[in-house]
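A.B. asks: what would the 3D arrangement of this be:
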Amino acid sequence: MYLCVVEKEDRIKGFAQLGALMRALGRAEQWKDFSWGVTEEEYLKLEELVQRQSVYNGWFTPANVRRSLLAQGEWLYEDRLAKWLESTPYAQQVRTVALIMAGNIPLVGFHDFLCVLLSGHSVVCKLSSDDKTLLPALANHLMEFTPELKEKIVFTTGRISEMHAVIATGSNNSTLYFQQYFGKYPHIFRHNRSSVAVLDGTETKEELAALGDDIFSYFGLGCRNVTHMLLPVGFELSRFFEGIFSFSDVVFNKKYGNNYDYHKAIFLLNKHNLLDNNFVLLRETEELFSPLSMVHYHFYSDPSEAEEYVFTHEKDIQVVVGHGYVPFGKAQAPQLTDYADGVDVLAWLADL
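C.D. replies: Alright, predicted model coming up:
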């Protein structure tokens, strides 16, 4: 038991050191000393890797990579990790947990990676081809901070064969394959989800600008990005357009701009009514999921109608933002306890 306590504390300290490094990279700080646990040469190599992500994946701009590094680095303070883990038993019997990671936004599988290792287990990560360099680079430094982890972390882009449990994230179609190949193991399978905003008409200009961040952060590629707005009858959409104007540069990203042009052309050819402000398309429909560069919306006449919509679609909704829900601007700022799909991964790991 004593050895488990020491090992847990060492892993927490290792992640806390990694957090300092991630926050520095997220803020684009200049190397000044060894307080981040790396030499100047090592730090510059990581900086170069951050800049190079957009070559591997056009969606992974330096700004988006830094945003992810900073947001997840904020989890990794020693006291925050210790408090989060205080009621979670450390594994007495080590299991190998396979993580099949998505690649829609930078480091999207980091929270699962963190949960598995801080529960005392080993991890095998099957990386997405869209995000296959950043986490291994960070993990190399984590293993330097905590050498015991060198035998606990494996990365692969190939087939996974030896495991005791699986956490897999993918599309609705992918979950059929997950079930076929990994259904015999204890598992968490995640499918497509999206997020909604419930407006009541009293939102300030600042809150509408923050809603813009919920929509456009990571170009809208995350399950925590808002794709549908519920608006009270009489809400003036010009207020929304005015509030999000500061995000107009998003259309200058080639991949986003291509999506905007394509969906505008397709929907207009099919005679759909669209509202357009030259960088995002609005379509009135009750459909939850919208194409990239488009936001769906519909009106409600009574708050109970909005509540009913959220309840009806709860299995496909990741986050609800609005007054009385997650604050505007915080959809892509989850805390340690904000588990994807509402499944407590730490509790699940404790039962393996």
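
A.B. asks: C-alpha only now, for contacts and for neighbours.
C.D. replies: Noted.

A.B. asks: where do the strands of this structure begin and end?
C.D. replies: Listed in chain order, the strands of the chain (DSSP state E) span 96-100, 122-126, 153-156, 165-169, 187-190, 194-198, 226-232, 275-276, 281-284, 294-300, 317-322.

A.B. asks: in TSV: those, plus distance to T88 and mean neighbour count.
C.D. replies: Supplementary listing: these in TSV, determined by distance: least, Cα to Cα, whole Å; neighbours: other Cα atoms under 10 Å:
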stretch	distance to T88	mean neighbour count
strand 96-100	17	24
strand 122-126	16	23
strand 153-156	21	16
strand 165-169	18	22
strand 187-190	18	19
strand 194-198	29	25
strand 226-232	32	25
strand 275-276	49	14
strand 281-284	44	19
strand 294-300	40	20
strand 317-322	24	23
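
A.B. asks: mind putting those strands in CSV, distance to Y177 included?
C.D. replies: Formatted as CSV, these follow (distance: least, Cα to Cα, whole Å):
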stretch, distance to Y177
strand 96-100, 12
strand 122-126, 15
strand 153-156, 18
strand 165-169, 10
strand 187-190, 10
strand 194-198, 21
strand 226-232, 26
strand 275-276, 38
strand 281-284, 33
strand 294-300, 29
strand 317-322, 22
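
A.B. asks: looking at the ones you listed, which is nearest to L142?
C.D. replies: Nearest to L142 among the strands of the chain is strand 153-156 (10.1 Å), distances taken as Cα to Cα.

A.B. asks: list of residues touching the closest one?
C.D. replies: The contact list for strand 153-156 (Cα atoms under 8 Å, 6 or more residues apart in numbering) reads S122, V123, V124, C125, K126, L127, P136.

A.B. asks: the second one and A98 touch, don't they?
C.D. replies: In this case it means V123. Yes. Under the contact definition of Cα atoms under 8 Å, V123 touches A98, with a separation of 5.9 Å.

A.B. asks: if we can go back for a sec, and of the contacts of strand 153-156, the nearest to L275?
C.D. replies: Checking the contacts of strand 153-156 one by one against L275 (Cα to Cα), the nearest turns out to be L127, at 38.1 Å.

A.B. asks: any idea how far the closest one lies from M229?
C.D. replies: Going from L127 to M229 by Cα to Cα, to the nearest Å gives 33 Å.

A.B. asks: and G212, by the same measure?
C.D. replies: As defined by Cα to Cα, G212 lies at a distance of 12 Å from M229.

A.B. asks: please give the structure of this sequence too, so both can be compared:
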Amino acid sequence: MNLEQRIHSLSQFQIFLNEFLNLNFQEDTDLHFPQSFYLELEKITETAVHHNGWFVKENVLYALSQWKDCLSQENLLNWITPYQLKDKIEEKQIGIIMAGNIPMVGFHDLISVLISGHHALVKLSSNDDQLIPFFIKLLIHISPEFNNRITLIKQKLEHFDAVIATGSNNTARYFEYYFGKKPHIIRKNRTSVAVLTGKESEKDLESLGEDVLRYFGMGCRNVSKLFIPKDFDLDRFFKGVFPFQDVINRHKYQNNYDYHKAIFLMNQDPIIENGFLILKEDQGYHSPIGTLFYERYNDLNTIQNRLKEDTEKLQCVVGRNIFESEIQFGETQKPALNQYADGIDTINFLKNL
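C.D. replies: From the prediction side, this is the model:
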């Protein structure tokens, strides 16, 4: 299978997802794939929340929609062309240890390994063990040759040439110990911040709500900390995020919200809350679920320098005309194919093995 064929096969996901998300596939007979695939994915989106209480249907469909937008033939070509990958390479066995904090978070690593021409040894997260296997099954239907290029690992990962592992700071120490002698990408806990200047529009602040609360704030690209001017009125922020108030109706989120609110009150920590999101002034970056840290500043340059020093702790910095590599409001959960986690170029890593 050459590079052109691999790109074409992956681009078929966009056709499938476009039909899945937009057509009545139970009645439409003009489908590109067997109806059973659409029905199976529909069942997975409906029941995902029973396997992982955080995977509510709305968020699963959102994740699928983002992948639909990414996986066009044009996007895949624009992503991969600069690397000048060869049609045939010495195939390596690449272990992928996936996270499961948000739906399909490990999918980018999988398609990176496959488009590079290597063999993927996939260790699924128990929190996301429905969606990824479905898309592997669909890909093998599209191109049966992939059946010999993907292996799902149930037990300990062995006999690998390189590894891509995503986890917490604690698991990263284990990964370093176990995989450190082989070529590796090991990702740790990162989070994202937003820097406000006070000049943001209502639309900006509403979009920021998406960055904070999509996936209940559980992704490394979710904003968990605000930097705001010393005179910024937080009521403006609360007004902006109000459209996301229904998040409190999800019991797992509500349980976290209530728990952390109780802890803060017992500790007599000053907090501001609006019934579905707690704001706590804190110098840390990693706020718990249901909570958003904030910090006031006097000098924007000081914040810019601090964030540059803390680059390895951060996935995204959201703002407008503040940083060279900033992410626009509302865009953190829409990464392009070449926006790599932790800033580590996965394709370049795989190319040079």
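
A.B. asks: any idea what the TM-score is?
C.D. replies: Here the TM-score of the superposed chains, computed with TM-score structural alignment, normalised by the length of the first structure as the reference length, equals 0.95; 345 aligned residues with a Cα RMSD of 1.2 Å.

A.B. asks: residue contacts, V163 of the second structure?
C.D. replies: I94, G95, I96, I97, F179, K182, P183, H184, I185.

A.B. asks: 10 Å instead, please
C.D. replies: Contact criterion Cα atoms under 10 Å, 6 or more residues apart in numbering gives 93-97, 120-121, 157, 175, 179-180, 182-186, 350 as the residues in contact with V163 of the second structure.

A.B. asks: what does I97 of the second structure align to in the first structure?
C.D. replies: Taking TM-score structural alignment, the alignment pairs I97 of the second structure with I100 from the first structure.

A.B. asks: show me what contacts the counterpart of R283 of the first structure in the second structure?
C.D. replies: Structural alignment (TM-score structural alignment) places R283 of the first structure against K280 in the second structure. With Cα under 10 Å, 6+ apart as the criterion, the residues that contact K280 of the second structure are 225, 264, 269-273, 287, 291-295.

A.B. asks: again, but for R224 of the first structure
C.D. replies: 193-196, 214-215, 217, 317-321, 330-334, 340.

A.B. asks: can you tell me how far the counterpart of it in the second structure is from D299 of the second structure?
C.D. replies: Under the alignment defined by TM-score structural alignment, R224 of the first structure corresponds to R221 in the second structure. According to Cα to Cα, R221 of the second structure stands 25 Å off from D299 of the second structure.

A.B. asks: L41 of the second structure now?
C.D. replies: Distance of L41 of the second structure to D299 of the second structure, computed by Cα to Cα: 50 Å.

A.B. asks: which one's more surrounded, those two?
C.D. replies: In this view L41 of the second structure and D299 are compared by other Cα atoms under 10 Å, and L41 has more residues nearby, 17 against 10.

A.B. asks: any idea what the more buried one aligns with in the first structure?
C.D. replies: When the structures are aligned by TM-score structural alignment, the residue of the first structure matched to L41 of the second structure is L46.

A.B. asks: verify the stated contact: its match with L25.
C.D. replies: Yes. The pair L46 of the first structure / L25 is scored as a contact, 7.9 Å apart, by Cα atoms under 10 Å.

A.B. asks: can you tell me the closest non-neighbouring residue to the counterpart of L135 of the first structure in the second structure?
C.D. replies: Under the alignment by TM-score structural alignment, L135 of the first structure pairs with I132 in the second structure. With sequence-adjacent residues excluded and distances taken as Cα to Cα, 6 or more residues apart in numbering, I132 of the second structure is closest to M104, at 6.3 Å.

A.B. asks: residues in contact with the residue nearest to D213 of the first structure when sequence neighbours are not counted?
C.D. replies: Across the structure, with Cα to Cα, 6+ apart as the measure, the residue nearest D213 of the first structure apart from its sequence neighbours is G329 (5.6 Å). G329 of the first structure is in contact with 206-215, 217, 321-322, counting by Cα under 10 Å, 6+ apart.

A.B. asks: what is the nearest of these to S87 of the first structure?
C.D. replies: Using Cα to Cα, V321 is the member of the contacts of G329 of the first structure that lies nearest S87 of the first structure, at 28.9 Å.

A.B. asks: hmm, V226 and that closest one touching each other?
C.D. replies: Yes. V321 of the first structure sits in contact with V226 when judged by Cα under 10 Å, with a separation of 8.2 Å.

A.B. asks: what touches both of these two?
C.D. replies: Both V321 of the first structure and V226 are contacted by S195, V196, A197, L211, D214, A331, under the criterion Cα under 10 Å, 6+ apart.

A.B. asks: neighbours of H111 of the first structure, just the number please.
C.D. replies: 18.

A.B. asks: mind checking how far the residue mapped onto it from the second structure is from D342 of the second structure?
C.D. replies: If you follow H111 of the first structure across to the second structure using TM-score structural alignment, you land on H108. For H108 of the second structure, the distance to D342 of the second structure under the criterion Cα to Cα works out to 13 Å.

A.B. asks: now D204 of the second structure
C.D. replies: To D342 of the second structure, D204 of the second structure is 25 Å away according to Cα to Cα.

A.B. asks: and Q315 of the second structure, by the same measure?
C.D. replies: Counting by Cα to Cα, the gap from Q315 of the second structure to D342 of the second structure is 6 Å.

A.B. asks: now for the two: what residues contact both?
C.D. replies: Counting by Cα under 10 Å, 6+ apart, the common neighbours of Q315 of the second structure and D342 are N189, R190, T191, C220.

A.B. asks: name the nearest of those relative to I15 of the second structure.
C.D. replies: C220 (28.3 Å).

A.B. asks: flag every buried residue along stretch 235-252 of the first structure.
C.D. replies: Buried residues in stretch 235-252 of the first structure, counted by 16 or more other Cα atoms under 10 Å: F240, F241, G243, I244, F247, V250, V251.

A.B. asks: typo on my end, it should be stretch 57-69 of the second structure
C.D. replies: The neighbour-count check on stretch 57-69 of the second structure (16+ other Cα under 10 Å) flags K57, N59, V60, L61, Y62, A63, L64, S65, W67, K68 as buried.

A.B. asks: ok, residues contacting stretch 137-150 of the first structure?
C.D. replies: Looking at what lies outside stretch 137-150 of the first structure - Cα under 10 Å, 6+ apart - the contacts are 7, 10-19, 21-22, 37-38, 42, 45-46, 49, 113, 117, 120-123, 136, 151-155.

A.B. asks: which parts of that stretch are buried?
C.D. replies: Buried positions in stretch 137-150 of the first structure, judged by neighbour count with 16+ other Cα under 10 Å: A139, H141, L142, M143, F145, T146, L149.

A.B. asks: swap in stretch 273-280 of the first structure?
C.D. replies: Going through stretch 273-280 of the first structure with 16+ other Cα under 10 Å, the ones that come out buried are L275, F279, V280.
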